[in-house]
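A.B. asks: take a look and give me a structure for this.
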Amino acid sequence: MKRYLILEDGTVFAGEAFGAQTASFGEVVFNTSMTGYQEILSDPSYCGQIVTMTYPLQGNYGINSDDFESIDPAVKGMVVREAADFPSNFRSTMSLSELLEKKGIPGIAGIDTRKLTRLIRVNGSIKGILTAAGEEPDVEQVVEKLKETPLPTDQVAQVSITRPYPSPGRGKRVVLIDYGMKHGILRELNKRKCDVIVVPHNTSAQEILAWGPDGVMLSNGPGDPKNVPECVEVVGELLGEVPIFGICLGHQLFARACGAETFKLKFGHRGGNHPVRDLVTGKIEITSQNHGYAVDEETLQGTRLKVTHSALNDGTNEGLAHLDYPAFTVQYHPESSPGPEDSNYLFDRFLEMMNAQRKEQQHA
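C.D. replies: Sure thing, here's the model as predicted:
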């Protein structure tokens, strides 16, 4: 059956429907990863977005039970050049289309994804609608609706848990604040035997400190950090009380808590092939990224923050460290999933920071 992707500027793409039969509205973005569509679809940071995959073939190795980054995907739709009908992989339990159908997510295949990607690169991320399968839309009416409908501002609340839960270990106790956490972060902490307590995004600093953490992890998540000022306030209250490691949205919230500002990128960074320079060592890391906002380095003066990492593609900020307290953050995803594992060592750095803090407290 036919399906249409209609953009706010009036551009229309006609293609083949796969996945759910329903229509969907969201911000249309693109991801440059060659593999990892399952992790991308289940990344809560895509809440409210329709994701265009630039690599032409998707779904060729199917869907398995091991590679989900969340239980219920929050993505609003998927756009591909070709969706494989018959996946081939020993771990595959269903096709990409079957997963999308089960989760109520529409997909469109057979369109010129190169044209769509160029359009987004030139004009920026844009609102769009995936029509219901088989529906012949009134384009003018749909465009008018798109212009009138605002993008959501409550994405963090949509994807965060509502009650704390433990992921037990015998090592350092880490409170992981869930702003839209990828399970890869939890996996990396568990690998290092951390005793993790995952808490909702709106947990107070007092509640977090009452758990007696050796460190606090600020997770990734969707949307504009300006939309969650209460989260910024909590990070500010935790700063100096306990070692902090932040990723993606956690990085932006940390920067704002220290007095810096953030801004929206034209079309964001989404993919598993983004080069980043570590300004401390000079090494280049290939990183996995998914964000539409960035820290404004021009606002860092007077914040007691130093820049530790920089994006080679556009020079935007990719990492910060506090000059007075044990706290550091990165804009990219060291847990990968999908993507390269060049930056996995940052979890070990967090562990070292917690150990050093514990020794200081014992000597005090």
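
A.B. asks: going by C-alpha atoms from here, please, whenever you check contacts or count neighbours.
C.D. replies: Noted.

A.B. asks: please name the nearest non-neighbouring residue to R192.
C.D. replies: Counting by Cα to Cα, 6 or more residues apart in numbering, G171 is the residue found nearest to R192 once chain neighbours are left out, at 7.5 Å.

A.B. asks: check whether that neighbour really touches K191, as I assumed.
C.D. replies: No - proximity of G171 to K191 does not meet the contact threshold set by Cα atoms under 8 Å, at 10.2 Å.

A.B. asks: those two: which is more packed in?
C.D. replies: Per other Cα atoms under 10 Å, whichever of G171 and K191 has more neighbours is G171, with 15 against 11.

A.B. asks: would you do the same for the sequence below? I want to compare the two.
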Amino acid sequence: MKAFLILEDKTVFEGQSIGATKEVISEIVFNTSMTGYLEVLTDPSYAGQAVVMTYPLIGNYGICREDMESKRAWPDGYIVRELSRLPSNFRSEDSIENFLKEQDISGIAGIDTRALTKILREKGTMNGCITTNQSYNIDEIVEKLKRYKAGKVVEKVTCNQKSVLKAKGKKVALLDLGAKNNIAQSLNDRGCEVTIYPALTKAAEIIKANPDGIMLSNGPGDPKDCESIIQEIKELYNSNIPIFAICLGHQLMALATGGDTHKMKYGHRGGNHPVKDLSTGRVYISSQNHGYVVDVDKMPEGIANISFVNVNDKTIEGLEYLNKNIFTVQFHPEACPGPQDSSFLFDKFIKMMEVKKDA
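C.D. replies: Okay, the predicted model is just below:
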């Protein structure tokens, strides 16, 4: 079946329908990962977006549900150059085509994803529509695209109730803003007992549980839409409990302490982003997925020092908060997909909790 991708600037790509056939309108973003398409599809940070995979062949090793980063897929749409019809891998349980249908995700294959990515890089991220309607009215669709906003997506992706990953080590409270499974798993593998809380949990409840540390997770959407969560993070900041924050959690901590964020032209999404540790000068290759960034010039003086910067565009990739047991990063040390160069940050967090406990 024919399918069309219509962009806000009236560019139209024609390809073949994959997955579900419903019409979707979403923000179109691109991911440069060469592998890990299942982890991308099941990353809650993609809620409210349709993902373009820049790697030309997707699905060649099939679907292995053990690798899923949440219980379901989250993107509104999926856009690829070529979709593998015959996966080959001893772990494969299904094809990506069947997975997209099962998850009710509309997609399009057979388009020039390189040309599409160049448009998004040059003009910036924009909204788009995936449709199988061959008699579409482009002016009507573009009008809908201009009105589309993802809205408050954190509430849609967070867990419904508290849960616990048991262990005998440090007790960590994980605020689920759209957390990938591997964040909790990375802590649990290091002996931490992880209690996962819904995003709208009050700070008082977390503080009352007396955790050794608090983790603020990744998540989707504009951080400034999380007004009530930011107010609770202000209380967590003042609690003196060690805190480690990733991605959206990093942005929300900056907002909670008087900083600011802005939307990037096309964001960082992929497993090949270099970040520089300013304390050592060492560069790590990181996994990233974000469209917003903390403003370099708008962090209040005396609150935090910049700890990591992006080598390509010099944006803030990490903050160390002064006179606090708090550090945050924009990238994903848990990876999945992506390199695990920066997984040592989990060990740093555990060490911080140990020192705090001894004190």
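
A.B. asks: the residue nearest to R192 of structure 1 pairs with which position in structure 2?
C.D. replies: Pairing criterion TM-score structural alignment: the partner of G171 of structure 1 within structure 2 is identified as G169.

A.B. asks: now do that match against L187 of structure 2, distance only.
C.D. replies: In this view, G169 of structure 2 and L187 of structure 2 are 10 Å apart by Cα to Cα, to the nearest Å.

A.B. asks: please apply the same query to E27 of structure 2.
C.D. replies: Relative to L187 of structure 2, E27 of structure 2 is positioned 32 Å away (Cα to Cα).

A.B. asks: again, but for V293 of structure 2
C.D. replies: Taken as Cα to Cα, the span from V293 of structure 2 to L187 of structure 2 is 25 Å.

A.B. asks: equivalent analysis for I28 of structure 2, please.
C.D. replies: Computed with Cα to Cα, the distance linking I28 of structure 2 and L187 of structure 2 is 32 Å.

A.B. asks: okay, the two: which has more neighbours?
C.D. replies: Neighbours were counted for I28 of structure 2 and for L187 using other Cα under 10 Å; I28 has more, 28 against 25.

A.B. asks: which residues are common contacts for G169 and L187 of structure 2?
C.D. replies: Common neighbours of G169 of structure 2 and L187 are listed as E193 (criterion: Cα atoms under 8 Å, 6 or more residues apart in numbering).

A.B. asks: in stretch 59-69 of structure 1, which residues are buried?
C.D. replies: Burial within stretch 59-69 of structure 1, assessed by neighbour count using 16 or more other Cα atoms under 10 Å, is assigned to G59, N60, Y61, G62, I63, N64, D67, F68, E69.

A.B. asks: quick one: contacts for the first one?
C.D. replies: Neighbouring residues of G59 of structure 1 by Cα under 8 Å, 6+ apart: Y37, A83, A84, D85, P87, S95, L96.

A.B. asks: which residue lines up with the fourth one in structure 2?
C.D. replies: So the one you mean is D85 of structure 1. In structure 2, D85 of structure 1 lands on R85 (TM-score structural alignment).

A.B. asks: tell me the contacts of that match?
C.D. replies: Neighbours of R85 of structure 2 in contact, by Cα under 8 Å, 6+ apart: G59, N60, S95, E97.

A.B. asks: out of the residues you listed, the closest to R121 of structure 2 would be?
C.D. replies: The nearest member of the contacts of R85 of structure 2 to R121 of structure 2, counting by Cα to Cα, is G59 at 24.8 Å.

A.B. asks: the closest residue to the closest one other than its chain neighbours: how many residues sit nearby?
C.D. replies: Nearest non-adjacent residue to G59 of structure 2, counting by Cα to Cα, 6+ apart: S84, 5.0 Å away. Taking other Cα under 10 Å as the neighbour definition, S84 of structure 2 ends up with a count of 15.

A.B. asks: likewise for P220 of structure 2?
C.D. replies: Neighbour count of P220 of structure 2, defined by other Cα under 10 Å: 29.

A.B. asks: next one: the one 4 residues further on
C.D. replies: Using other Cα under 10 Å, K224 of structure 2 has 17 neighbouring residues.

A.B. asks: which one in structure 1 is aligned with it?
C.D. replies: Alignment note: K224 of structure 2 maps to K226 in structure 1; criterion TM-score structural alignment.

A.B. asks: wait, a helix at that match?
C.D. replies: Yes - counting by DSSP: H, G, I helix; E, B strand; the rest coil, K226 of structure 1 is part of a helix.

A.B. asks: show me where the stretch 201-350 of structure 2 has its helices.
C.D. replies: The residue ranges that make up the helices of the stretch 201-350 of structure 2, judged by DSSP state H, counting those that start in this stretch, are 203-208, 227-237, 248-256, 344-358.

A.B. asks: buried sites along the second one?
C.D. replies: If I follow you right, that is helix 227-237 of structure 2. Taking 16+ other Cα under 10 Å as the criterion, helix 227-237 of structure 2 shows I229, I230, Q231, E232, I233, K234, L236, Y237 as buried.

A.B. asks: cool, the first one as well?
C.D. replies: Judged by neighbour count (16+ other Cα under 10 Å), helix 203-208 of structure 2 contains these buried residues: A203, I206, I207.

A.B. asks: residue range for it in structure 1?
C.D. replies: Per the alignment by TM-score structural alignment, helix 203-208 of structure 2 matches residues 205-210 in structure 1.

A.B. asks: superposed on structure 2, what's the mean shift for that stretch?
C.D. replies: Here stretch 205-210 of structure 1, set against structure 2 after superposition, deviates by a mean of 0.8 Å using mean Cα distance after the TM-score superposition for structure 1.

A.B. asks: contacts for that stretch?
C.D. replies: Contact partners of stretch 205-210 of structure 1, identified using Cα under 8 Å, 6+ apart, comprise V175, V234, V235, E237, L238.

A.B. asks: next, format those as CSV and append distance to F350 of structure 1.
C.D. replies: Below are these laid out as CSV (distance: Cα to Cα, whole Å):
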residue, distance to F350 of structure 1
V175, 13
V234, 20
V235, 17
E237, 19
L238, 16
